[in-house]
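J.: Please find the sequence and the predicted model below.
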Amino acid sequence: MNVVIRYWLVAGLALVFLAGCATQATLQDRDRARQGAEINVDLGLHYLANNNLEQARTNLARALDMAPDYARAHSAFAMLQVRLNNEREAERSFRRAVELDPDDSFTWNSFGAFLCGTGRLDEAQDAFRNALANPYYPTPEHALTNAGVCLLEAGQTKEAEESLRRALDNNANYTPALLEMARLTFNDERFLQTRAYLQRFREHREHTAETLWLCFRAETELRDREGAGNCAVRLKDRFPDSRETARLLELERRGR
């Protein structure tokens, strides 16, 4: 009897050992698959940023095949679908990503921007709030700015300004928020503030055709002919083929 008992104990230990080896091998396979998926997601995002959508699709599909439960792969695939104007697949992938990783503020922010772009403004604000709920979110100014833009789309100017000011409280040099505040204050006829926001924008980023056109209009409203002239000259010199330059030239032809 004792021999039999010892035999089963030894056999049981052997089974445990074999199971442990199998588990370790499985974990190693999963780790390799995840590492491969991470590489393919990085490649996919690189190709997406460079507008090589076909190669991006190849790498991101490969990442999902390697690690179907990898939230970042679903998030990146969603961004590709946004570029392809495939709203249904984009939403499905965004939802899968946040289901797998509910604390991923970057995906919540991207999902919110997507929802706002499809006119679902209330759902978008919920997504931005989810992004901001994570105390470890390193760039809350991104979600706050996107939320502000979305609120402007909804005609909620006061709430939009509050969100944009919060964004600048988090990062005073965040140029997208500075640009949105310049637009908002111009539309609200607060032209001195528009000037100030554009000056802060220029401290951290080169002017664009849009910001120079806004600068020209704000300085014109402030009756600063020299300031308006400087903005006009820079606009025509740097962006001669832009829509903004065409509008400026039309004004000059009319003698305004």
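T.: Yep, that arrived.

J.: Could you use CA atoms for every contact and neighbour count after this?
T.: Noted.

J.: can you pull the contacts of Arg124?
T.: One correction, residue 124 is Ala, not Arg. 111-116, 147, 150 (CA atoms under 8 Å, 6 or more residues apart in numbering).

J.: Ala61: helix or strand, and which one exactly?
T.: helix 53-66 (DSSP states H and E).

J.: Put this next to the first one:
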Amino acid sequence: MSGCVTSTDSRFQREADREEAIENYVRLATAYIGQGNVDRARVHLDRATELAPDAASVLAAKGLLYQVDSEDELAERAYRSAISNDEGYTRARVYYGAFLYGKGRFEEARDQFAAASRDTEYQDRASVFFNLGLSEERLEDTDAAVRAYRRSVELSRGDVKSLLALSRTLVANGDFAAAEGYYARLMGIMQRNSNLRHSPESLITGIRIARYFGDSDREASLALLLKSDFPSSLEYQQYKVLNADGQ
């Protein structure tokens, strides 16, 4: 019996070692893709493929590599295969959703991000909801975008990108009271972190909120920043239209 147990344990250990090796190869390949080092990424991905050619993680990483190489058809095929082989592998849906969004296929991207958002164990769920919000905005469903951005804010405990997106969409929906609350949180974070700077988007959002509440001093201060720092921006042109229309 001890011999059988030893044999079984050994078999499980070999399988565990194999799974760990695959995971490490995929992690390294993905990191190198992020750094733009495609050659090194390909080396590690080839090793992962030798061990598990049909693993969802391997196929998803292949999709990323194909995407970097502008092999869009192969990339999409790899993403689809990854999801088909393991519908629970959320990272493949996230990669595929980003791919679809980049191609302007917003409804399909929304569906992938929506499916990914239901995985409560996924580590970067806040980003999934943020991307879902972006997709909903492009589909002109601002109510759904607000719901997604609000969830992103909750999960991220106040990520500045999510706070700004939520403030902006609340303004677009005419909910200035809620927008003011989230925008105030954003300003508080910016004041405490000297590395954060206003963007044209954050400035025009603040201007719209300040104008709605009749806060002319705050509006003037933000407008001055927008004019001095981003005179060629679309947002500055929007501000000039606001003034011309008296809105």
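T.: That came through fine. Source: prediction; values computed, not measured.

J.: TM-score, when you put one on top of the other?
T.: Scored against TM-score structural alignment, normalised by the length of the second structure, the superposed chains reach a TM-score of 0.70; 232 aligned residues with a CA RMSD of 3.8 Å.

J.: hang on, the earlier thing: what's the average distance for the helix holding Ala61 of the first structure when superposed on the second structure?
T.: Compared with the second structure after fitting, helix 53-66 of the first structure deviates on average by 3.4 Å (mean CA distance after the TM-score superposition for the first structure).

J.: And that helix, what's buried?
T.: Neighbour-count burial for helix 53-66 of the first structure, counted by 16 or more other CA atoms under 10 Å, picks out 53, 55-57, 59-64, 66.

J.: go on, stretch 136-143 of the second structure?
T.: Under the neighbour-count criterion of 16+ other CA under 10 Å, stretch 136-143 of the second structure has 136-138, 142 buried.

J.: got it, and stretch 185-196 of the first structure?
T.: 185-186, 190-195.

J.: residues in contact with that stretch?
T.: The contact list for stretch 185-196 of the first structure (CA under 8 Å, 6+ apart) reads 181-183, 215, 218-219, 221-222.

J.: Only the buried subset of those residues, as a ChimeraX command please.
T.: What follows is the ChimeraX syntax selecting those of the contacts of stretch 185-196 of the first structure that are buried according to 16+ other CA under 10 Å:
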select :181,182,183,215,218,219,221
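
J.: Between the contacts of stretch 185-196 of the first structure, which sits nearest Thr245 of the first structure?
T.: Cys215 (12.6 Å; CA to CA).

J.: give me every residue that touches the closest one.
T.: Contacts of Cys215 of the first structure by CA under 8 Å, 6+ apart are 194-195, 198, 228, 231.

J.: Residue in the second structure paired with it?
T.: Aligned by TM-score structural alignment, Cys215 of the first structure pairs with Gly206 of the second structure.

J.: For that match, give its distance to Ala31 of the second structure.
T.: The gap separating Gly206 of the second structure from Ala31 of the second structure is 37 Å, by CA to CA, to the nearest Å.

J.: Could you do Thr142 of the second structure as well?
T.: 34 Å.

J.: Could you dump the buried residues of stretch 185-196 of the first structure into JSON lines with secondary structure and distance to Gln125 of the first structure added?
T.: Below are these laid out as JSON lines (DSSP: H, G, I helix; E, B strand; the rest coil; distance: CA to CA, whole Å):
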{"residue": "Thr185", "secondary structure": "helix", "distance to Gln125 of the first structure": "22"}
{"residue": "Phe186", "secondary structure": "helix", "distance to Gln125 of the first structure": "24"}
{"residue": "Arg190", "secondary structure": "coil", "distance to Gln125 of the first structure": "27"}
{"residue": "Phe191", "secondary structure": "helix", "distance to Gln125 of the first structure": "29"}
{"residue": "Leu192", "secondary structure": "helix", "distance to Gln125 of the first structure": "30"}
{"residue": "Gln193", "secondary structure": "helix", "distance to Gln125 of the first structure": "27"}
{"residue": "Thr194", "secondary structure": "helix", "distance to Gln125 of the first structure": "26"}
{"residue": "Arg195", "secondary structure": "helix", "distance to Gln125 of the first structure": "29"}
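
J.: which among these gets closest to His204 of the first structure?
T.: Arg195 (14.9 Å).

J.: Please, where are all the helices along the second structure?
T.: 2-35, 38-51, 56-68, 72-85, 90-102, 106-117, 125-138, 142-156, 160-172, 176-192, 200-212, 216-229, 234-245 (DSSP state H).

J.: and the longest one, which residues are buried?
T.: By that I understand helix 2-35 of the second structure. 22, 25-30, 32-33.

J.: Same check on the third one?
T.: Of the residues in helix 56-68 of the second structure, those with enough neighbours to count as buried (16+ other CA under 10 Å) are 56-67.

J.: Tell me who's in contact with whatever residue of the second structure lines up with Phe94 of the first structure.
T.: Applying TM-score structural alignment, one finds that Phe94 of the first structure aligns to Tyr79 in the second structure. By CA under 8 Å, 6+ apart, the contact set of Tyr79 of the second structure is 59-60, 63, 92-93, 95-96.

J.: I am finished for the moment; much appreciated.
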